[in-house]
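Visitor: Okay, predicted coordinates and the sequence, questions at the end:
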Amino acid sequence: MAKPLKICVCGGGKSAHVMAIMAASKPDVEVNVLTLYKDEADKWSKAISKDEMVLILKDEDGKTSEVKAKPSVVSKDPKSIVPESDLLIFTVAANTHEEYLKAISGHLHKKIVVVGLPGLPGFEYLCKSSFGELSEQITVMSFEISPWVCEIIEYGKKVEVTRTAKSLNGSILRGKAIPRKPALMSLQMTLGFDPALKQVKHFAELLFTSYTFFNPVIMYGKWKDWDGKALDCEPLMYEDITEETAKLLESCSKEYQDVAHAISAKKPEVDLTEIPDIFNWVVEFYKKEIEDGTSLLKAIQTNKVYKGVKHIMKKNKRTFTPDFECRYLAEDIPMGMVVVRGIAETLELPTPTCDTVIQWGQEKLKKKYLVDGKVAGSDVKETRAPQRFGFTTLEEILSGQKTDS
């Protein structure tokens, strides 16, 4: 009898709940959950000791269906779960990826597949640098965004998905060891029909198509001239963006494309020339949710998925101030924009608009990434920029590995 596909879901949040139920509901799949936080592990373990978990799925017409299943084990101990796993799926926030990689590093085997769902730019660099002697053996997959818009209704028991992406681009950086079961096919099987997983030609494509400038630019547009006074309500994040902010988004998108095209000019075998700009990506990805796709501004303002979404704020009694430590800056800048900026620096390409946003963001975060126009600040060690890993050539950037000099 064939051994079941063994999946380890890393994380204790809402996406981990969805992934655990989806995978556990499939035949011949064994699912375990690793969360490094004891309170989460204990609470989730207690919940599944009594009942199966419930996943509520809402379709495009608002109709709901339920999936019932549960993981076999929820634990904070990597050595009890990781060594037997075929797929290790990261559903945690990008700024905790490194914490998980450190925890699992001594328990990996060469045939395991590590998946970022999503990974964000530089995920491959971070993984390879954490694998030690297995760095050339292990296969790494990374996807552009999370497949789901979801919320936990009751921890360890019930979660609801209100939107599932129809398709999702992902990359595969294959290791020398052959996984026990095909990586992409196995992940698709656990997810079901939606989203349809599409493999891009080279992992570098996801460095640019994750569009990590999107939320930082919107925050910059809203708060760059803020006078420091508290607000009476939480402002809308997307529906209230201005034409000026839309133009900044287009400018950053152009700079991302310039870097991608420069790579292809030097390495024609890495074809990044068809990467869509931010306008075409938004219109295509959200084509059924956008009411007016005549411009980027209108596409964002009339996107039903963005309707009612507010800026992340800090509440003080009845007033609100912007939370500059939120994930839109704390993740998307060091694990996104700075990565692309670092590649641009290697290629000696200017990125003035991205630089402006990064410099504003690092000030709000009290970090130093860019110093005197170089990715050389004291906090580069917390980013995924190629400079952190000692990459000095395009060849190293495209392989995800430091070459011996």
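Guide: Received the coordinates, thanks.
Visitor: C-alpha only now, for contacts and for neighbours.
Guide: Fine.
Visitor: So in the protein, which helix runs the longest?
Guide: When the chain is scanned for its longest helix (criterion: DSSP state H), the result is helix 243-266.
Visitor: what's the neighbour count on residue 187?
Guide: Neighbours of residue 187 under the rule other Cα atoms under 10 Å: 18.
Visitor: ok, now residue 8?
Guide: 28.
Visitor: check which helix or strand covers it.
Guide: Using DSSP states H and E, residue 8 falls within strand 5-10.
Visitor: next structured bit after that strand?
Guide: helix 14-24.
Visitor: which residues make contact with that following helix from outside it?
Guide: Contacts to helix 14-24, defined as Cα atoms under 8 Å, 6 or more residues apart in numbering, come from residues 7, 9-10, 29-33, 53-55, 67-71, 91-92, 146, 148, 150-152, 156, 159, 161, 190-191.
Visitor: Please flag which of the residues you listed sit within helices.
Guide: Taking DSSP H, the ones among the contacts of helix 14-24 that sit in helices are 190-191.
Visitor: Among the contacts of helix 14-24, name the ones in strands.
Guide: Of these, the ones assigned to strands by DSSP state E are 7, 9-10, 29-33, 53-55, 67-69, 148, 150-152, 159, 161.
Visitor: Now the buried members of those.
Guide: Using 16 or more other Cα atoms under 10 Å as the burial test, the ones in strands among the contacts of helix 14-24 include 7, 9-10, 29-33, 53-55, 67-69, 148, 150-152, 159, 161 as buried.
Visitor: where's residue 136 relative to residue 123, distance?
Guide: 15 Å (Cα to Cα, to the nearest Å).
Visitor: try it against this one:
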Amino acid sequence: KAKRCTMVTFESLPWACRLIEFGKNVEILGFKDTLGASLLKGKECNLTKPIIETTQYILGEKPKVRHVQNYIAITLMAKSIVHPPIMYGKWSQWDGKPLSEKPLFYQGLDERQAELLSGVSDECVATAKAIEKKVPGLDMSDVIHVFDWYLNYYSDQITDKSNLMMAMRTNKAYDGLVHPMKEIEPGKYVPDFTYRYMAEDVPEGIVPMKGIAELAGVSTPYLDEVITWCQGKLNKEFLVGNKLTGKDLKDTRAPQKYGYNKLEDLFTGSFEVTPR
């Protein structure tokens, strides 16, 4: 059946948004200007409607849906790279004492958190460049640094574009968004490491990125550092040293989980990697 299907994947959500009432009400805090999408087309799939255009119709005028050549680029572009480095940078030195208020997440970014995020992004860009050299005909140019991504996607909502830290701190779409916290008693808060920023963005986001980098032969010291701390908070083992050989790799979406142990494995099968 998979041969007759086409999978569409997006690099991010179309908006910065938060749930108000489940199934009824969502607050949209800001629109992205553009949104990358890739298609993984089964070789026996005959599309009857234009997917990108149909998606654009559903979303409306913004964001502008942009066709990205292949799904590996989308995976390395995914904005799941943002949350884990910030969580690590914020809480790795925490003394364990409850806070009296919830700290700002994006707009509370400091230099250390920005360095970690930038370092992880550098490694994703390096991975994309390495893959492009090794796989003929593959276009990985859509994989850009996260700072450039913010300037492109939130151009009219950022007031200080001097560097990554200030771009995130002055992004109006992030006004008031705080760290995921648990209230352990009235007015006392501790970080919630079970929130999706960790529970989803690590095994389904940065671990797959690490897996792709590993297949491409790219060193990832920043990713390794972030994953090592995060997996401890999740009580999981994905990374052993700097290799994805942990006992809980089965709980991730890393390519190694599926038996993909060579770079070329990502580009073979009953599908078209770069459908047009």
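Guide: Happy to help now that I have it. These numbers come from a predicted model, not from an experiment.
Visitor: thinking again about what came up before, mind checking which of residue 136 and residue 123 of the first structure has more residues around it?
Guide: Per other Cα under 10 Å, whichever of residue 136 of the first structure and residue 123 has more neighbours is residue 123, with 26 against 17.
Visitor: Could you check which residue of the second structure pairs with that one?
Guide: Using TM-score structural alignment as the criterion, residue 123 of the first structure maps onto no position in the second structure.
Visitor: quick one, what contacts residue 123 of the first structure?
Guide: Each residue near residue 123 of the first structure by Cα under 8 Å, 6+ apart is listed here: 116, 142, 384.
Visitor: How much space separates it from residue 204 of the first structure?
Guide: With distances taken as Cα to Cα, residue 123 of the first structure is found 11 Å from residue 204 of the first structure.
Visitor: cool, residue 14 of the first structure as well?
Guide: From residue 14 of the first structure over to residue 204 of the first structure (counting by Cα to Cα), the distance is 28 Å.
Visitor: repeat for residue 349 of the first structure
Guide: 17 Å.
Visitor: Please identify which of these two sits among more neighbours.
Guide: residue 204 (23 against 15).
Visitor: Map the more buried one across to the second structure for me.
Guide: That one, residue 204 of the first structure, aligns with residue 72 by TM-score structural alignment.
Visitor: For its match, which three-state class applies?
Guide: Under DSSP: H, G, I helix; E, B strand; the rest coil, residue 72 of the second structure falls in the helix class.
Visitor: Could you identify the residue of the first structure that aligns with residue 177 of the second structure?
Guide: Using TM-score structural alignment, the equivalent of residue 177 of the second structure in the first structure is residue 309.
Visitor: Isn't its match up against residue 241?
Guide: No: taking contacts as Cα atoms under 8 Å, residue 309 of the first structure lies outside contact range of residue 241: 11.9 Å.
Visitor: who's more crowded, those two?
Guide: Between residue 309 of the first structure and residue 241, residue 241 has the larger neighbour count (other Cα under 10 Å), namely 18 against 14.
Visitor: can you map out the helices along the first structure?
Guide: 14-24, 38-48, 97-104, 123-130, 183-191, 204-209, 214-223, 243-266, 278-285, 296-301, 327-330, 338-346, 352-365, 394-399.
Visitor: pretty sure residue 315 of the first structure is in contact with residue 321, am I right?
Guide: Yes: counting by Cα under 8 Å, residue 315 of the first structure does reach residue 321; the two are 6.7 Å apart.
Visitor: Pull up the distance across stretch 183-195 of the second structure, start to finish.
Guide: Terminal residues of stretch 183-195 of the second structure are spaced 14 Å apart (Cα to Cα).
Visitor: Buried residues, it. List them.
Guide: Result for stretch 183-195 of the second structure [16+ other Cα under 10 Å]: buried residues 183, 189-191, 193.
Visitor: likewise stretch 144-164 of the first structure?
Guide: Using 16+ other Cα under 10 Å as the test for burial, stretch 144-164 of the first structure gives 144-148, 150-152, 155-164.
Visitor: ok, now stretch 56-63 of the second structure?
Guide: Buried, per 16+ other Cα under 10 Å, within stretch 56-63 of the second structure: 56, 63.
Visitor: so where is that stretch in the first structure?
Guide: Using TM-score structural alignment, stretch 56-63 of the second structure lines up with residues 188-195 of the first structure.
Visitor: ends of the matching stretch, how far apart?
Guide: End-to-end distance of stretch 188-195 of the first structure: 8 Å, with Cα to Cα as the criterion.
Visitor: what residues does it touch?
Guide: Here stretch 188-195 of the first structure makes contact (Cα under 8 Å, 6+ apart) with 19, 22-23, 26, 29, 147, 164-168, 196-197.
Visitor: make it 6 Å
Guide: The contact list for stretch 188-195 of the first structure, computed with Cα atoms under 6 Å, 6 or more residues apart in numbering, reads 23, 165-167.
Visitor: Also stretch 171-178 of the second structure?
Guide: Contacts to stretch 171-178 of the second structure, defined as Cα under 6 Å, 6+ apart, come from residues 29-30, 103-105, 157-158.
Visitor: Recalculate using a threshold of 8 Å.
Guide: 16, 29-31, 102-107, 154, 157-159, 168.
Visitor: Equivalent analysis for stretch 30-37 of the second structure, please.
Guide: Contacts of stretch 30-37 of the second structure (Cα under 8 Å, 6+ apart): 8-12, 14-17, 52, 62-68, 74, 152-155, 172-174.
Visitor: Quote the end-to-end distance of that stretch.
Guide: Using Cα to Cα, the end-to-end distance of stretch 30-37 of the second structure comes to 19 Å.
Visitor: so stretch 112-126 of the second structure corresponds to what in the first structure?
Guide: Under the alignment (TM-score structural alignment), stretch 112-126 of the second structure falls on residues 244-258 in the first structure.
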